[in-house]
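Based on what follows, work out the 3D shape:
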Amino acid sequence: MTDKELMLKGELYDPVGDPQLKEDFMRARRLTRIFNSLTEEEMERRMEVIKELFGGTGEHVHVEQTFHCDYGSHIYVGEYFYAN
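This is a model prediction of the structure:
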């Protein structure tokens, strides 16, 4: 069983030892860095990045900066979601 499979089952896993988890983690770091660097005038781009980062979102989603997560792809939010 891979470390990613163990993680998804809620069991102990090694996040550094699994190449897929490392790739997913680095993807989330890259996207959160991009998101956190965008200005208020770039709201449309900020939402594009969040929609790429999260596993699923509704149409009306607002996330305040500064935002951090480990993987992002396991985050699902619905309509009219707001996080600060």
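
only C-alpha atoms for contact and neighbour calcs from this point on.
Will do.

what's next to the longest helix seen in the chain, contact-wise?
Determined from DSSP state H, the single longest helix within the chain is helix 19-37. Contact with helix 19-37 is made by 3-4, 15-16, 46, 49-50, 53, 65-72, as judged by CA atoms under 8 Å, 6 or more residues apart in numbering.

Could you also give me the structure for this second sequence? I'd like to compare it with the first:
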Amino acid sequence: MKNELEKCMAGEWYNCHDPIFLEFKRKARSLLAAYNALPYDEKEQKRKILEEMLGGLGTNVSIGTSFTCDYGRNIYLGNNVSINMNCTFVDCNCIVVGDNVLIASNVQIYTATHPVELAERLTPNWSPESGEYFCRTYALPVAIGDGCWIGGGAILLPGVHIGKGSVIGAGSVVTKDIPENSVAVGNPCRVLRRINEKSDSALYPLD
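Sure, this is the predicted structure:
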């Protein structure tokens, strides 16, 4: 029988008030408070906090303050990643960011979600004494491929994958996967045109 963490990572309904998640949140909030309080030029100390908080951290990574995340442990960042100020990563499931990625200010990435149908969304026979959340929650991973640029204020919804080399326009709401080497904009976000046609083989050589 799966525990609540295993259910969460499998994309199934889980109890987000289980003690293990409350401990994840407690630790992340403590580390975030320390991180966001540091001056801009305290690079070494910021790196130490990120190494303790995140699931994976590449080289040459910058995260502007303030930064907010849920657990931290489910965020995996590649090499040469720039995350600008006021970004929010709700990492109840994995958020995986590739190499050479730009994420502009005020970007929001969500992995947690709830059933649309009210009868499914509400937890049956819920009571304050149950220790559960009053509504059902599940979480789906989000992935951003190598060489992407996510424009300011964009929102990435649970389960979406952004293909390598793609650009997401400012203010877009990404509700489904975006293919590689595309400019995609709008709400809902749609592919506008292809890019990187001439340089794709040089940027991403075959293995």
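
Closest one to residue 40 of structure 1 out of the contacts of helix 19-37 of structure 1, please.
residue 46 (8.6 Å; CA to CA).

how about the nearest residue to the closest one, chain neighbours excluded?
Spatial nearest neighbour of residue 46 of structure 1, chain neighbours left out: residue 35 (5.6 Å); criterion: CA to CA, 6 or more residues apart in numbering.

How much space separates the one you found from residue 4 of structure 1?
Distance of residue 35 of structure 1 to residue 4 of structure 1, computed by CA to CA, to the nearest Å: 25 Å.

out of these two, which sits in the busier spot?
Neighbours per residue (other CA atoms under 10 Å) separate residue 35 of structure 1 from residue 4, with residue 35 holding more: 25 against 20.

ok, average deviation of the longest helix of structure 1 from structure 2?
Mean deviation of helix 19-37 of structure 1 from its aligned counterpart in structure 2 after superposition (mean CA distance after the TM-score superposition for structure 1): 0.9 Å.

Would you mark the buried spots in the helix or strand following that helix?
Tracing the chain C-terminally past helix 19-37 of structure 1 and defining elements by DSSP states H and E, one meets helix 43-53 next. By 16 or more other CA atoms under 10 Å, the buried positions in helix 43-53 of structure 1 come out as 46, 47, 49, 50, 51, 53.

What count of nearby residues applies to the aligned residue in structure 1 for residue 40 of structure 2?
Correspondence of residue 40 of structure 2 to structure 1, assessed by TM-score structural alignment: residue 40. Residues lying near residue 40 of structure 1 (other CA under 10 Å) number 11.

contacting residues around residue 40 of structure 1?
So, once contact is read as CA under 8 Å, 6+ apart, residue 40 of structure 1 ends up touching nothing.

ok so, going back, the longest helix of structure 1 vs helix 43-53, what angle?
Following axes from the mean of the first three to the mean of the last three CA atoms, to 10 degrees, one obtains 170 degrees for the angle between helix 19-37 of structure 1 and helix 43-53.

so the residue most central in space within structure 1 is in which element?
Compute the mean C-alpha point of structure 1, and by CA atoms, centre = their mean the closest residue is residue 72, 2.1 Å away. If you go by DSSP H and E, residue 72 of structure 1 is not part of any helix or strand.

And for structure 1, the residue most distant from the center?
Taking CA atoms, centre = their mean as the measure, the residue most remote from the mean C-alpha position of structure 1 is residue 1, 24.0 Å away.

Report the contact partners of that one.
Taking CA under 8 Å, 6+ apart as the definition, residue 1 of structure 1 has no contacts.

all helices for structure 2, in order.
So, for structure 2 - with DSSP H - the helices run 4-9, 19-37, 43-53, 118-121, 200-203.

highest average neighbour count across these?
For the helices of structure 2, the largest average neighbour count (mean count of other CA atoms under 10 Å) is found in helix 4-9, namely a mean of 17.

Distance of the closest residue to residue 190 of structure 2 other than its chain neighbours relative to residue 144 of structure 2?
Using CA to CA, 6+ apart and skipping the chain neighbours, the partner closest in space to residue 190 of structure 2 is residue 184 (5.1 Å). As judged by CA to CA, residue 184 of structure 2 and residue 144 of structure 2 stand 13 Å apart.
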